[in-house]
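prediction below, plus the sequence it came from.
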Amino acid sequence: MTTRRGFLASLLAASTVPKLGWAAAGDPAFLAAARDANGSFALYGVGADGADRFRIPLPDRGHAGAVHPAEPLAVAFARRPGTFAVVLDCVTGETLARLQSPEGRHFMGHGSFSPDGALLYTAENDFVTTRGKIGLWSRADGWRRIGELESHGIGPHDVQFLPGGQVMAVANGGIETNPAKGREKLNLPVMRPNLSYLSLEGELLEQVELPADWHRNSIRHLAIGPDGMVAFAMQWEDEPETAPPLLGLHRMGQEPVLAYAGEAEHRLMKGYVGSVAISRDGTQVAVSCPRGGRVVVFDTSGALLQVVPRADVCGLAPMGAGFVLTDGVGGLLHLEGGQLTPLGARARAWDNHAVALRA
């Protein structure tokens, strides 16, 4: 029979067992969802050398993921407007939980762990009220939903934490949708995207809106620099002959900077950015344009540095001193120092995003 002293000793021993890190999952540099050649879907962990570290089956098409800051756990989100997300053990491949959005809601394909890994924050659409929500899910409570915050806009697509972990940035795309109408956009003439900064309690700390001429430039994806600069990527929801800027740069308390690459290049970007990433040293910002078949790199003042042609490129994440790129025909490439290096090709179609593990 277990004694009280024995029980306490075993509890202490369990509390001191070191938790597995990402090295136990093969030390991947980034995660990305893909559709395999046989039509199945999976989440892959990929090393800096381009080699697969693991493959975990997904129930349907994925979009983006959230990686735990310390442990080999990941959350794969369904493609918008999906209603499921799966919490995965990237060592064993086990599905630890399947999250279901509440009735009248759907996930927007993105989420983020709190810096301590205790909570998962999910970008959600309340299509009954058209108000954006940020769902809160507790790991300690078995991944139970424990609350929600207002996103302070319509159509929150992405949510990320600033350095320090006390402020979150939310990309409110401004587009009203309803699953009953598929991916139809319901409010384009009056859409008003914004970038909102929230406290952990959901208080609106600051909000940035675009100039009136660009009110149809939907703010979609975020990347956070080491100094707290937020890069926000956009997609244009108006006449295709217009060539708006598709990348914004912002620091709290300052005016946003819209990055210009020149009218000719903006037309070649075709009004759509698929992903955005900031280099580890915080000096470069890259955006992928799958419709335009290119990756465009800027410095943090918004000045154009480089354009890299690549058909159907979309996934983008910081890696080394540069970026890793994925495309829809299985290509993997490393962009660094102005040089593009192939890392191999796979018999799969990489999905929209690559998610880097935190440095």
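Ah, there it is.

from now on I want contacts and neighbour counts done on CA atoms only, so please keep to that.
Noted.

now stretch 274-289: buried residues?
Across stretch 274-289, burial judged by 16 or more other Cα atoms under 10 Å covers 274-280, 282, 284-289.

how about the lengthiest helix in the chain, which residues are buried there?
If you go by DSSP state H, the chain has its longest helix at helix 4-15. The neighbour-count check on helix 4-15 (16+ other Cα under 10 Å) flags nothing as buried.

related to what we said a few turns ago, CSV for the buried residues of stretch 274-289, including secondary structure and distance to L210?
Below are the buried residues of stretch 274-289 laid out as CSV (DSSP: H, G, I helix; E, B strand; the rest coil; distance: Cα to Cα, whole Å):
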residue, secondary structure, distance to L210
G274, coil, 19
S275, strand, 19
V276, strand, 18
A277, strand, 21
I278, strand, 21
S279, coil, 25
R280, coil, 27
G282, coil, 24
Q284, strand, 22
V285, strand, 19
A286, strand, 20
V287, strand, 19
S288, strand, 21
C289, strand, 21
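
and here's the other structure:
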Amino acid sequence: MQLMAIDNHKRKLLKSSAAALALSPWLTACSSSSLQREKAALVSCSRTANGHFSAVVADSNGYPIYSIPLPERGHGVAISPNGELGVAFARRPGNYMQLFNIETGKSYAITASSPDRYFYGHGVFSSDGMTLYTTEGEKKTSQGIIGVYQLRDHQLIKVNEFSGFGIGPHEVICVDDTTLAIGVGGVHTDGRTPLNLETMQPALVYLSTESGKVVERVGLADHKLSIRHLSQTHDGRVLCGQQYRGEPEDGVPLVAIHQRGGALIPLKAEPEEWLRFNHYIASIAVLGTHVVATSPRGNCYGVWDLETNQLTEIASLVDASGVVVEQSGLNSPQWHISSGAGKVVNRTESGIVTSHQTNVMWDNHWNRIPLK
């Protein structure tokens, strides 16, 4: 019975993907031969004005090269270390992940969640590209699970699960070859409706990939700061962005940094400055000694100096979404920052800013494709 339920759900997802491909003229435009000659540099999920969803492979300026239709709204994308494969994850509480070829735009098998599980929007490949770690959870309890999948003949086969680390995991990253860092939101939900705001227990958790055991766990003083999105500095510290689940008038710190073995330290800004981010951080990326964090709900992004942990600037950007760092190629090292309204901002660490408009409604995250 369970297998039948999964198969029926998978057929529904495939039909949705086919409908998106057939009905969206923008998807067809993305696959034109002139665009395909550009070099793939960025990947993100996106939305279209007529209500369809896709993963988009773009050049370094954010202009689309390929699009991969998705059955429902996507969120994060995992990219294999060699830059060949991508996996787009459904927005939480999601029920699919889509494997695709970044170089050609070809879709492979879609993986549906089991009837009693959600995907939580993120995953990451191991350094050898053969294992994918995903954030998942039980529907009835929101108990967190790290799904462990092996890549076999362009299919993702679940081979293991890690659990017992908390409720409502969101982003997962590899901090080294044997350790995962997980942003555990702590929120038990029915769909997207929170049920335990007074008792939630968010944490930044480090997990062994060999044993699945928790090797370190740290939290914040305010238990209503749900830890969501992660990034890593060049010296191995982990940054986390929060969603605040408390009172609307509270201006609480939404970005924190952690050195292994120490406390989780909030970055600095005035309460009224934190309120500009409207209680939500979507994406984080580090360049040199500075970090950029975006807020689509606040229509802005912030820049912090990691030598002082002090906010240096808040810049307005409508529906500020993904941010990623480009450190190679012809351009100077810079952040690429995307907008759900299609704008792309390029910013150097010294503060030189350029921007241009694309026809893509970018979603929350961007990923950089490794250069070959």
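Yep, that arrived. The shown structure was predicted, so the numbers you read here are calculated from the model rather than taken from an experiment.

once they're superposed, tell me the TM-score.
Overlay of the two chains. TM-score (TM-score structural alignment, normalised by the length of structure 1): 0.86; 327 aligned residues with a Cα RMSD of 1.8 Å.

in structure 2, what stretch matches the longest helix of structure 1?
The alignment of helix 4-15 of structure 1 onto structure 2 (TM-score structural alignment) covers no residues at all.

check how far the following helix or strand past that helix sits from its aligned residues in structure 2, on average.
Downstream of helix 4-15 of structure 1, the next assigned helix or strand under DSSP states H and E is strand 30-36. Strand 30-36 of structure 1, aligned to structure 2 and superposed, deviates on average by 1.4 Å (mean Cα distance after the TM-score superposition for structure 1).

identify all contacting residues around strand 30-36 of structure 1.
41-48, 61-65, 76, 315, 317, 347-357 (Cα atoms under 8 Å, 6 or more residues apart in numbering).

please repeat the previous calculation with a cut-off of 7 Å.
By Cα atoms under 7 Å, 6 or more residues apart in numbering, the residues outside strand 30-36 of structure 1 that reach it are 41-47, 62-63, 347-351, 353-357.

list only buried entries from those residues.
Those of the contacts of strand 30-36 of structure 1 that meet the buried threshold are 41-47, 62-63, 348-351, 353-357, by 16+ other Cα under 10 Å.

among these, name the ones in strands.
The members of these that map onto strands under DSSP state E are 41-46, 62-63, 348-351, 353-356.

alignment lookup: H334 of structure 1 to structure 2.
Checking TM-score structural alignment: H334 of structure 1 goes with N346.

secondary structure element for its match?
Going by DSSP H and E, N346 of structure 2 is part of strand 343-348.

stretch 264-278 of structure 2: which residues count as buried?
Applying 16+ other Cα under 10 Å to stretch 264-278 of structure 2 flags 264-269, 273-278 as buried.

before we move on, what about stretch 43-51 of structure 2?
Across stretch 43-51 of structure 2, burial judged by 16+ other Cα under 10 Å covers 43-48.

list of residues touching the top strand by length along structure 2?
When structure 2 is parsed with DSSP E, its longest strand is strand 155-167. Contacts with strand 155-167 of structure 2, where a contact means Cα under 7 Å, 6+ apart, come from 109, 142-151, 184-188, 212, 214.

filter these down to just the ones in strands.
Checked against DSSP E, the contacts of strand 155-167 of structure 2 include these in strands: 109, 143-151, 184, 214.
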